[in-house]
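>>> The sequence and its predicted three-dimensional model are supplied below.
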Amino acid sequence: MLTSFFKHKLMPAITFHNIEDVLPVTNALQEGGLDVMEITFRTGIAAKAIELVRKNFPEMIVGAGTLLNSEQLAIAVQAGASFGVAPGLNEKVIGTAAEKNFPFIPGIITASELEKALTLGCRLVKIFPCNLSGGIGLIRALQSPYAHTGIQFIPMGGINLSNLHEYTALNIVLAAGGSWIASEELIGQKGFDIITENVRCSIAITR
């Protein structure tokens, strides 16, 4: 199921501080041609933001990001999120996601964490913080011994328009994620047209 969400190989991570920004940002993403987004649980309005998107843009696939515990995951499921994402590997959260049949992407950064993810049944993992930990070189190093397992990666951290192609050109990378499409600064400035253009540029790069 998860692999079908990322046809453009992109997963924008959106952090909302004001509820009035939710619909304009979602519209800007959609206008650019994107139908998937991750709303991070870094602010108290994340669940409400997911509910708003699901109600007003039912065709948008909404993930819940920065899920650090089982309680947050349960809230995300209740809000209508289609999948969850975490920066790290938490066995309890992975177990809760499995119990709820909720598609979940844990975060890893080492070979040992990757092997643990595989043991727990995860075949799609977020690599974070990717660019600070070796970037494209790290992915290539992990790809050699683990590609045969069917694992796929979503690198996040330090990815932008200038290096996006390096990541998405690798077959083991299902999608690249980050805030460059709709940063907190852009949202604060109401730069919705720029967000739309960032989506279009990103899609052009990943084709």
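On my side now, so go ahead. Keep in mind the model is a prediction, meaning the values are calculated, not measured. Numbers count the residues shown, from 1 in each chain.
>>> rest of the way, CA atoms for contacts and neighbours
OK.
>>> Give the burial count for T15, as a bare number.
Residues within reach of T15, counting by other Cα atoms under 10 Å, total 22.
>>> If we ignore the residues flanking it in sequence, what's nearest it?
Spatial nearest neighbour of T15, excluding adjacent residues (Cα to Cα, 6 or more residues apart in numbering): T40 at 5.3 Å.
>>> Helix, strand, or coil at the most centrally placed residue in the chain?
Taking Cα atoms, centre = their mean as the criterion, M11 is the residue nearest the geometric centre of the chain, at 4.5 Å. Following DSSP: H, G, I helix; E, B strand; the rest coil, we place M11 in the strand state.
>>> was I right about it contacting E38?
Yes - counting by Cα atoms under 8 Å, M11 touches E38, with 6.6 Å between them.
>>> The protein: helices as residue ranges?
Assigned helices in the chain, in chain order: 22-32, 46-56, 70-79, 91-99, 111-119, 135-146, 164-168, 184-188, 192-206 (criterion: DSSP state H).
>>> take the one below as the second:
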Amino acid sequence: MSIKVDTIIKIKESKIVPVFYHSDLEVCKQVVKACYEAGLKVFEFTNRGTFAHETFAALNRYVLEELPGFELGAGSIVDAPTAALYIQNGASFIVSPLLNAEIGKICNRRKIVWIPGCATVTEIGNAHELGADIIKIFPAAQLGGPEFVKAVKAPCPWTDIMVTGGVQPTEENLRSWFDAGVCSVGIGSALFKKEWLEAGDYKKIKTAISEAMAFIK
């Protein structure tokens, strides 16, 4: 099995892709450990802060040494040079809020999973032609929520969709997305509440993820 195919399978099996950034490496380590212990296999580290790629590189070394089988991807990637930087630092997949063909070329050349953000069926079609295996609908809630996913899947049932933006780790919300046909959901602040992070209460993060995964199953 190729590394790329293995990553796609892990994203589909995990169902939840945590979306997170923090400037403190130790906080990041504890967060990814909580996700790993809850049973997740993938994690999206977002490129949002100064020297974020350096934090990612150090975090990825920790993951490779301490969390076997766990994969880090890089999110909020809007241009090809930044994608290349994160791939060089070991990113298993690249997630974007938009569709940029140059990012697709970089990922395809390196056989890295690319998940571009799309908001129309035309963008989704173009993303497929550019080699995207999974399509990110973003911002999902604002684009019409589960009904938008259903509308896309009707003429394009082969499209694997990950939704990000407005997803909540509740049984009702998760059921609506998966009933609509998504293969995975990206969840950020709803899983990593500010007060939990400030208190260093990573058990609550682990519990929240475990409960969300149970809802999906």
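Looks like it came in fine. Keep in mind it's a predicted model, so treat the numbers as computed, not measured.
>>> Alignment lookup: the residue nearest to the centre of the first structure to the second structure.
In the second structure, the residue paired with M11 of the first structure according to TM-score structural alignment is V17.
>>> show me the contacts for that match.
V17 of the second structure makes contacts with I11, L40, V42, F43, E44, S184, V185, G186, I187, as judged by Cα atoms under 8 Å, 6 or more residues apart in numbering.
>>> Could you give the number of residues near the last one?
Counted by other Cα under 10 Å, the residues lying close to I187 of the second structure total 22.
>>> That one touches Q168, doesn't it?
Yes - the pair I187 of the second structure / Q168 is scored as a contact, 7.0 Å apart, by Cα under 8 Å.
>>> my guess is G177 of the first structure contacts F153, does it?
No - at 10.2 Å, G177 of the first structure does not count as touching F153 under the criterion of Cα under 8 Å.
>>> coming back round to it: hmm, which of the contacts of V17 of the second structure are common to the first structure?
With both residues aligned by TM-score structural alignment, their matches' Cα atoms under 8 Å, the contacts of the contacts of V17 of the second structure that the first structure also has are I11, V42, F43, E44, S184, V185, G186, I187.
>>> Please pull up the equivalent of the second one in the first structure.
This points to V42 of the second structure. Taking TM-score structural alignment, V42 of the second structure has V36 as its aligned residue in the first structure.
>>> Can you report how many residues neighbour that match?
For V36 of the first structure, the neighbour count with other Cα under 10 Å is 22.
>>> wait, doesn't it sit right on F5?
Yes - between V36 of the first structure and F5 there is a contact at 6.8 Å, judged by Cα under 8 Å.
>>> which residues do those two both contact?
The contact sets of V36 of the first structure and F5 overlap at I61 (Cα under 8 Å, 6+ apart).
>>> For the counterpart of A83 of the second structure in the first structure, the count of nearby residues, please.
In the first structure, A83 of the second structure lines up with L73, judged by TM-score structural alignment. Residues near L73 of the first structure, counting by other Cα under 10 Å, number 28.
>>> tell me the contacts of G188 of the first structure?
G188 of the first structure sits next to no residue when contact means Cα under 8 Å, 6+ apart.
>>> and the gap between it and I136 of the first structure?
To I136 of the first structure, G188 of the first structure is 31 Å away according to Cα to Cα, to the nearest Å.
>>> next one: P24 of the first structure
To I136 of the first structure, P24 of the first structure is 33 Å away according to Cα to Cα.
>>> quick one: D160 of the second structure and V182 touch, right?
Yes - D160 of the second structure is in contact with V182 according to Cα under 8 Å; the separation is 6.7 Å.
>>> Those two: which has the busier surroundings?
Each of D160 of the second structure and V182 has its neighbours counted (other Cα under 10 Å); V182 has more, 24 against 17.
>>> which position in the first structure aligns with that one?
So V182 of the second structure corresponds to V173, using TM-score structural alignment.
>>> And D201 of the second structure, by the same measure?
Checking with TM-score structural alignment, D201 of the second structure has G191 as its match.
>>> Pull the number of nearby residues for its match.
Neighbourhood size, G191 of the first structure [other Cα under 10 Å]: 16.
>>> Now do the contacts for it.
By Cα under 8 Å, 6+ apart, no residues touch G191 of the first structure.
>>> likewise the one 4 residues further on?
For I195 of the first structure, the contacting residues are V25, A28, L29, G32, I181, A182, L186, by Cα under 8 Å, 6+ apart.
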